[in-house]
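J.: coords below, sequence missing:
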């Protein structure tokens, strides 16, 4: 199975049981307001919503179509969300293959 499809048949369970992140994670990650954030592997948008509520511009990248579809129902409506599908190699992110 392609690793990008791993959660396709479990999206509803993921949404139901995956905990949200505490707001304190923003200070731990040193994400100030009005920053640009790349949420790689954004899934259903748990961290995406947190970043958007922090007034960040978010590039949310998720290769799994079922997860992206759930993220589209994100409760935060904003022009600062830039959803994207694909994988690192196809998007051209400067991330070494070993990471």
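T.: Alright, I've got the coordinates. The shown structure was predicted, so the numbers you read here are calculated from the model rather than taken from an experiment.
J.: from here on, just use CA atoms for contacts and neighbour counts.
T.: Fine.
J.: and stretch 24-33, which residues are buried?
T.: residue 26 (16 or more other C-alpha atoms under 10 Å).
J.: any chance you could list what contacts that stretch?
T.: Contact with stretch 24-33 is made by 51, 54, 55, 56, as judged by C-alpha atoms under 8 Å, 6 or more residues apart in numbering.
J.: same deal with stretch 51-58?
T.: With C-alpha under 8 Å, 6+ apart, stretch 51-58 has contacts from 26, 32-39, 48, 76, 78, 80-82.
J.: next up, a structure to set beside the first:
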């Protein structure tokens, strides 16, 4: 598995509305299942495409990305008042234990899914909080997204999440992507 970051020179693709065919705002909000007072993190937020969709429904969103240049693109598109941009690796999140009500990751699990990163995510989500992972599936065709050999399959991702201390609520293996909801 080769971990990498999304090329900044292709960042315009992250703003393409056809991305909704892989995960809609409604689907993401429903899977997160948090209240308007929630504090959540978008792990691998990129240009903020999904951060902007979640922000109106929660109190605070931390847009976490390892690339400062992605945050610059997010600023150009507009950053909501309740969004804080954080440039950091997922395996060293600057949150207190159990600080987050939930976290989500859209099309980035394959970019950070080490044991250390998943344990770090578990550390910062409160007991009972959710992690929603929507990513390219190794069972997909590879027509969209990264090459299939850079992806995890649903069973592999579930095993990783369970080993980090999460309990699986549901798994959807779809034609090109997977959606996994787990609880801390």
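T.: Yes, it's here. The model shown is predicted, which means the values in this text are computed figures rather than measured ones.
J.: ok so, going back, most neighbours of all the contacts of stretch 51-58 of structure 1, which one?
T.: Tallying neighbours with other C-alpha atoms under 10 Å puts residue 48 at the head of the contacts of stretch 51-58 of structure 1, with 27 neighbours.
J.: what does it correspond to in structure 2?
T.: Alignment note (TM-score structural alignment): residue 48 of structure 1 maps to residue 51 of structure 2.
J.: pretty sure its match sits in a helix.
T.: Yes - per DSSP: H, G, I helix; E, B strand; the rest coil, residue 51 of structure 2 lies within a helix segment.
J.: hmm, it is touching residue 63, no?
T.: Yes - the pair residue 51 of structure 2 / residue 63 is scored as a contact, 6.5 Å apart, by C-alpha atoms under 8 Å.
J.: which residues do these two both contact?
T.: Contacts common to residue 51 of structure 2 and residue 63, judged by C-alpha under 8 Å, 6+ apart, are 42, 45, 83.
J.: closest one of these to residue 117 of structure 2?
T.: For these, the minimum distance to residue 117 of structure 2 (C-alpha to C-alpha) is 13.9 Å, reached by residue 42.
J.: report the secondary structure state of the residue positioned nearest the centre of structure 1.
T.: The residue lying closest to the centre of structure 1 (C-alpha atoms, centre = their mean) is residue 42, at 1.8 Å. Following three-state DSSP, the label given to residue 42 of structure 1 is coil.
J.: residues touching it, list them.
T.: Residues counted as contacts of residue 42 of structure 1 (C-alpha under 8 Å, 6+ apart) are 48, 60, 61, 62.
J.: shared with structure 2, which of those?
T.: Using both residues aligned by TM-score structural alignment, their matches' C-alpha atoms under 8 Å, structure 2 keeps these contacts from the contacts of residue 42 of structure 1: 48, 60, 61, 62.
J.: what do we get in structure 2 for the last one?
T.: It stands for residue 62 of structure 1. Residue 62 of structure 1 maps onto residue 65 in structure 2, by TM-score structural alignment.
J.: measure that match to residue 25 of structure 2 for me?
T.: Per C-alpha to C-alpha, to the nearest Å, residue 65 of structure 2 is found 20 Å from residue 25 of structure 2.
J.: the two: which has the busier surroundings?
T.: Neighbour count, other C-alpha under 10 Å: between residue 65 of structure 2 and residue 25, residue 65 has more, with 23 against 14.
J.: what's the counterpart of residue 27 of structure 1 in structure 2?
T.: By TM-score structural alignment, residue 27 of structure 1 lines up with residue 30.
J.: element containing that match, please.
T.: helix 25-32 (DSSP states H and E).
J.: relative to the whole chain's centre, how far out is that helix?
T.: On the basis of C-alpha atoms, centre = their mean, to the nearest Å, helix 25-32 of structure 2 sits 12 Å off its chain's mean C-alpha point.
J.: after superposition, how close is that helix to structure 1?
T.: By mean C-alpha distance after the TM-score superposition for structure 1, the fitted helix 25-32 of structure 2 averages 2.4 Å away from its aligned residues in structure 1.
J.: understood, closing this out.
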